[in-house]
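Enquirer: just a sequence and a predicted model for now, questions to come.
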Amino acid sequence: MNNKFNAKITGIGAYLPNKKLTNHDLEKMVDTNDEWIVRRTGIKERRIAAESEFASDLAIKAVENLIESNNVKINDVDMVIVTTFTPDHLTPSVAALTQGYFNMESAGTMDLNSACTGFIYGLCVADSLIMAKHSKKVLVIAAEALSKVVDYTDRNTCILFGDAAVAVLVEGKEEKESFLASYFTSDGKLAHYATCSNLSQRVNGQKMDKEKLFQQEGRLLYEYVLKNIPVGISKLLEKSGLVLKDIDWFVPHSANLRMIEALCKRMNFPIEKTLISNEFYGNTSSASIPLAIWKALNEVEIKPGDKMLLYGFGGGLSHGGTIIEW
């Protein structure tokens, strides 16, 4: 074993709001039905934050679950990174609010916004901080309160999104390398395909102007993903020196089950070895990848040593991934 000081995920916790928004609930809100939603997206229900619950509340509860489930301490965390495009405020950051709640006195804070690719960026920043010896312990939290910015009169978008938060602890360990390779790219010329005002919030049931709510060109994004993500994954594998057959688990952003099925078919990768989270939680943006991992761990699917290819894609348009050995 190569006993270098390397970054490794040592714990994971999650929080899902209590309220469920089912497809049958949506039938009463917009012109849609359960069969139509499931056939097109694979989603059956999603979780919705309470009116008084925001991204920082979700993040805090995910960290509490991390502490309880993994019996870890966070008082010595060096950096708190939160990935979100639905923060409580433009400032202070969700990371600062979380750090203050837990009184992590020695921890720096930052929010990262790369929409649905955000968690991958967060992990790679944590890995970089540890490898550069700036940090020994980093808390990476994906926290999204998408219900605050979704237009619930638009049946094409409101059926997709849910709220969730997942927290992972990344620590420097004298173990073999866990983060094997990463790859990122963006196409800002197409950024207008998915937009949301930085002033968007739905508070106390107040109706916001439609241009301030999340909007996307679903069909164009679908075509972009199927064309470009296999290329990105190929470049990531090339950087790692691995081939697709070496991968035990593919963990894509859980945007839409039909999209993931088409992606796996195009790459000739078994859907049975693909971890997703959207059936009961919807598209949770940057939280969808760690939520799929958390879900699989609870189902005792992931084993130590398994190689996992995590790949995010979404607003920006950004996409990128990392390969880790669990």
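Expert: Here it is on my side, so go on.
Enquirer: from here on, just use CA atoms for contacts and neighbour counts.
Expert: Will do.
Enquirer: quick one, strands of the chain?
Expert: 5-15, 19-22, 45-48, 79-83, 108-112, 137-144, 164-174, 179-186, 194-195, 215-216, 249-252, 307-314, 318-325 (DSSP state E).
Enquirer: most packed of those strands?
Expert: Each of the strands of the chain was given a mean neighbour count from mean count of other C-alpha atoms under 10 Å, and the largest, a mean of 31, is that of strand 137-144.
Enquirer: for that one, packing partners?
Expert: With contacts defined as 3 or more C-alpha pairs under 8 Å, 6 or more residues apart in numbering; DSSP states H and E, the secondary structure elements packing on strand 137-144 are helix 55-70, strand 79-83, helix 118-131, strand 164-174.
Enquirer: contacts for that strand?
Expert: Residues external to strand 137-144 that are found in contact with it (C-alpha atoms under 8 Å, 6 or more residues apart in numbering): 55-56, 58-59, 62-63, 76-87, 118-119, 122-123, 126, 130, 163-172, 284-287, 290.
Enquirer: this is the other structure I want to compare:
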Amino acid sequence: MHISQINAFIPEKKLDNQILAKKFNVSEDWIYKRTGIKNRYISEIDVFQMGIKAAEVLDIDGVDTVLFVSSVGAHYVPFYVRIFEKLKIKNSRYGIDVSNGFVGFVTSLHIADVMFRENIANKILLIVSEKLSDLVEENDINTAILFSDAAVAMILENHDKCICDHRVMYDSEYLDALNINENKKIIMDGKRVYKFAVNNMKKMLSQYINDYGKKIIVPHQANKRILESVKKNFNDFEFLDIIEKYGNTGAASIPLTLFKTYGNTKISLKDHLLISVGGGMTTSAITWRCNNE
């Protein structure tokens, strides 16, 4: 499977450490040491409109399937149906909204793989749109310094006959470490999230590397301290990392990292190992095995 086109929508409104430091009466250095983040972006339009902004410049000729990924699901009318209409996709064949928290993008790639292998889809438009600023309590410094908004759209094609190896681990002991409260806002125990993310990402990466050897690792951009702690165990591997400039964009963070690293060009996913962690707590990763491997 490969990405033949990719584009991102980054909101214009920037939330930097200077603004947050003043609001919470802390230093910019205090924020940076805890997150490794300098900038976040806040969208003034909703997740559907963000997704349209990311997708509207792509050449959708031949697209017959739409996957719309967001931590916040659609109401009543699925997002993918509205995409068919808004982008005037003529040969609409199938679609799914994927709402699976921060691991939603990894999940959607497995769904795409099944669709290709079962001849359900020929060409897939995959949109990941996250407006995490809507899920942040205004006066919660723990989440305000982390989360950011972004949308990424891509065209997926499958001409290399590779199949995915998608693995998931759950740990219910950490269920309350990252969750949603009665106001539908994110609540987080930072120390426990750190422990869960580092331990489980290391464990899962070791399993994949044992089976596949060297791949380019694209982790969920959760927190710089988490990424650096994981990297220490895999010094010979390339890790893609953009968190300092864009913050934690949830399910959009891995595709945004791909776009910011490679630009709008063909990206061979078989060369990469994608890994994400999310509320629940869930660890989810995916790579591809090809006939010549």
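Expert: Thanks, I have it. Please read these numbers as outputs of a predicted model, since none were measured by experiment.
Enquirer: residue 45 of structure 1: which of the helices and strands packed on strand 137-144 of structure 1 is closest?
Expert: Of all these, the one in closest proximity to residue 45 of structure 1, counting by C-alpha to C-alpha, is strand 164-174 (12.9 Å).
Enquirer: the closest one packs against which elements?
Expert: The helices and strands touching strand 164-174 of structure 1, judged by 3+ C-alpha pairs under 8 Å, 6+ apart, are strand 5-15, helix 55-70, helix 118-131, strand 137-144, helix 288-298.
Enquirer: which bit of structure 2 covers the fourth one?
Expert: Residues 123-130 of structure 2 are where strand 137-144 of structure 1 aligns, with TM-score structural alignment as the criterion.
Enquirer: about what we covered before: Throw the strands of structure 1 into TSV and include distance to residue 38 of structure 1, thanks.
Expert: Shown next, in TSV, are these (distance: least, C-alpha to C-alpha, whole Å):
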stretch	distance to residue 38 of structure 1
strand 5-15	24
strand 19-22	11
strand 45-48	10
strand 79-83	28
strand 108-112	32
strand 137-144	23
strand 164-174	20
strand 179-186	30
strand 194-195	22
strand 215-216	20
strand 249-252	19
strand 307-314	21
strand 318-325	25
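Enquirer: between these, which gets nearest to residue 296 of structure 1?
Expert: Judged by C-alpha to C-alpha, the one of the strands of structure 1 that comes nearest to residue 296 of structure 1 is strand 249-252, at 10.2 Å.
Enquirer: which other helices and strands contact the closest one?
Expert: For strand 249-252 of structure 1, the packing partners by 3+ C-alpha pairs under 8 Å, 6+ apart come out as helix 288-298, strand 307-314.
Enquirer: between these, which gets nearest to residue 193 of structure 1?
Expert: Minimum separation from residue 193 of structure 1 across these (C-alpha to C-alpha) falls at strand 307-314, 9.5 Å.
Enquirer: to residue 323 of structure 1, which of the helices and strands packed on strand 164-174 of structure 1 lies closest?
Expert: Among those, helix 118-131 comes nearest to residue 323 of structure 1, with 10.0 Å by C-alpha to C-alpha.
Enquirer: between the strands of structure 1, which one is closest to residue 265 of structure 1.
Expert: The stretch from the strands of structure 1 with the least distance to residue 265 of structure 1 (C-alpha to C-alpha) is strand 249-252; that distance is 12.7 Å.
Enquirer: neighbouring contacts of that closest one?
Expert: Applying C-alpha under 8 Å, 6+ apart, the external contacts of strand 249-252 of structure 1 come out as 260, 273-276, 289, 292-293, 306-312.
Enquirer: any idea how far the counterpart of residue 109 of structure 2 in structure 1 lies from residue 111 of structure 1?
Expert: Alignment note (TM-score structural alignment): residue 109 of structure 2 maps to residue 123 of structure 1. Taking C-alpha to C-alpha, to the nearest Å as the criterion, residue 123 of structure 1 is separated from residue 111 of structure 1 by 13 Å.
Enquirer: same check on residue 246 of structure 1?
Expert: Residue 246 of structure 1 sits 33 Å away from residue 111 of structure 1, taking C-alpha to C-alpha as the criterion.
Enquirer: now the helices and strands packed on strand 249-252 of structure 1 as TSV including distance to residue 212 of structure 1?
Expert: What follows is these, written out as TSV (distance: least, C-alpha to C-alpha, whole Å):
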stretch	distance to residue 212 of structure 1
helix 288-298	23
strand 307-314	18
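Enquirer: among these, which comes closest to residue 211 of structure 1?
Expert: Here strand 307-314 is closest among these (C-alpha to C-alpha), at 19.0 Å.
Enquirer: what residue lies at the spatial centre of structure 2?
Expert: The residue at the geometric middle of structure 2, judged as the C-alpha nearest the mean C-alpha position with C-alpha atoms, centre = their mean, is residue 251 (2.7 Å).
Enquirer: show me the one of the helices and strands packed on strand 249-252 of structure 1 that comes nearest residue 153 of structure 1.
Expert: The stretch from those with the least distance to residue 153 of structure 1 (C-alpha to C-alpha) is strand 307-314; that distance is 22.1 Å.
Enquirer: mean shift between the closest one and structure 2?
Expert: For strand 307-314 of structure 1, the mean distance to aligned residues of structure 2 following superposition is 0.9 Å (mean C-alpha distance after the TM-score superposition for structure 1).
Enquirer: identify the residue range in structure 2 corresponding to that strand.
Expert: Following TM-score structural alignment, the aligned partner range for strand 307-314 of structure 1 in structure 2 is 271-278.
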